[in-house]
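Student: I'd like to go over a predicted model; first the sequence, then the structure.
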Amino acid sequence: MSDTLRQRAWEIAEQLAKAGGAQARLTAVPDGYRVELDLPRADNDHDHDTDGPDDHHAALNVLALGDRWGHCHSPPSRNGGTARETVWNEVHYDAAARPDR
């Protein structure tokens, strides 16, 4: 895969980690890279905006930098009373080669 694509994925991972206040994971997928960040939450934490290292708005802005993105939620009953959210972002080789990138 191209160095440009890998650099783009690392930049997204760094920005997502900063916005989420945790370490992001970068893994290779067949046509690019995937960045994931786990965001542990107290059961009622989803209703509160924050301005600190765990900033939902900043994380959403970073996710928009990728070619595909999403969110997974695991309820507190599966995680010892703490809801777990994972946001993910993918950058793909074909999308990075587009002239509008």
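Tutor: Structure received. Numbers count the residues shown, from 1 in each chain.

Student: contacts and neighbour counts: CA atoms only from here.
Tutor: OK.

Student: ok, now which ones touch residue 73?
Tutor: 83-86 (C-alpha atoms under 8 Å, 6 or more residues apart in numbering).

Student: I'd like the residues you listed laid out as TSV, including secondary structure and neighbour count.
Tutor: Shown next, in TSV, are these (DSSP: H, G, I helix; E, B strand; the rest coil; neighbours: other C-alpha atoms under 10 Å):
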residue	secondary structure	neighbour count
83	strand	20
84	strand	18
85	strand	16
86	strand	14
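
Student: one more structure, for comparison:
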Amino acid sequence: MSEMLRQRAWEIAERLTRAGGGGEARLTVTPDGYRVELDILRPADGSPGPDDHRAVLDALALGDRWGHRYSPPSRNDGTARETVWSEVHHAPNDRADRADS
């Protein structure tokens, strides 16, 4: 994969780690790029966590695709589980596995 693509993914990971209120972002390789995930830590009492929401959103927006997963406390023994993710992908004409005509 290209160095530029990996640098974009690392930039997202670093920004998410700084903004995420104590969690560390995970970087994984996907078939056509990279995925960065961060578990958002929330206090058990439901009060707002220490994360900087705006900085998290700004970091996610650096990717080509992004999203959010939330599982309520009722499903997790009283603890909310929240993860944000962002992906960076090769442009279709940059993919090494594409068939040339």
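Tutor: Yep, it's here. Quick caveat, the model's predicted, so the values are computed rather than measured.

Student: re earlier: residue 75 of structure 1: which of the contacts of residue 73 of structure 1 is nearest?
Tutor: residue 83 (4.7 Å; C-alpha to C-alpha).

Student: roughly how far apart are the residue mapped onto the closest one from structure 2 and residue 48 of structure 2?
Tutor: Using TM-score structural alignment as the criterion, the counterpart of residue 83 of structure 1 in structure 2 is residue 80. From residue 80 of structure 2 across to residue 48 of structure 2, the span is 12 Å (C-alpha to C-alpha, to the nearest Å).

Student: for those two, list the residues in contact with both.
Tutor: By C-alpha under 8 Å, 6+ apart, the residues touching both residue 80 of structure 2 and residue 48 are residue 42.

Student: now the biggest helix by length in structure 1 on structure 2. Mean distance?
Tutor: The residue-count maximum for a helix in structure 1 (DSSP state H) belongs to helix 3-20. Helix 3-20 of structure 1 differs from its equivalent in structure 2 by a mean of 0.5 Å after superposition (mean C-alpha distance after the TM-score superposition for structure 1).

Student: not counting its neighbours along the chain, what's nearest the match of residue 83 of structure 1?
Tutor: Closest residue to residue 80 of structure 2 apart from its sequence neighbours, by C-alpha to C-alpha, 6 or more residues apart in numbering: residue 73 at 4.2 Å.

Student: next one: residue 96 of structure 1
Tutor: Of all residues not flanking residue 96 of structure 1 in the chain, residue 5 sits nearest, at 6.6 Å (C-alpha to C-alpha, 6+ apart).

Student: next, count neighbours for the one you found.
Tutor: 19 (other C-alpha atoms under 10 Å).

Student: likewise the one 3 residues further on?
Tutor: The local packing of residue 8 of structure 1 (other C-alpha under 10 Å) involves 15 other residues.

Student: any idea how far it is from residue 63 of structure 1?
Tutor: For residue 8 of structure 1, the distance to residue 63 of structure 1 equals 12 Å [C-alpha to C-alpha].

Student: just give the number of residues close to the closest residue to residue 20 of structure 2 other than its chain neighbours.
Tutor: Using C-alpha to C-alpha, 6+ apart and skipping the chain neighbours, the partner closest in space to residue 20 of structure 2 is residue 51 (4.6 Å). Residue 51 of structure 2 has 19 neighbours, counted by other C-alpha under 10 Å.
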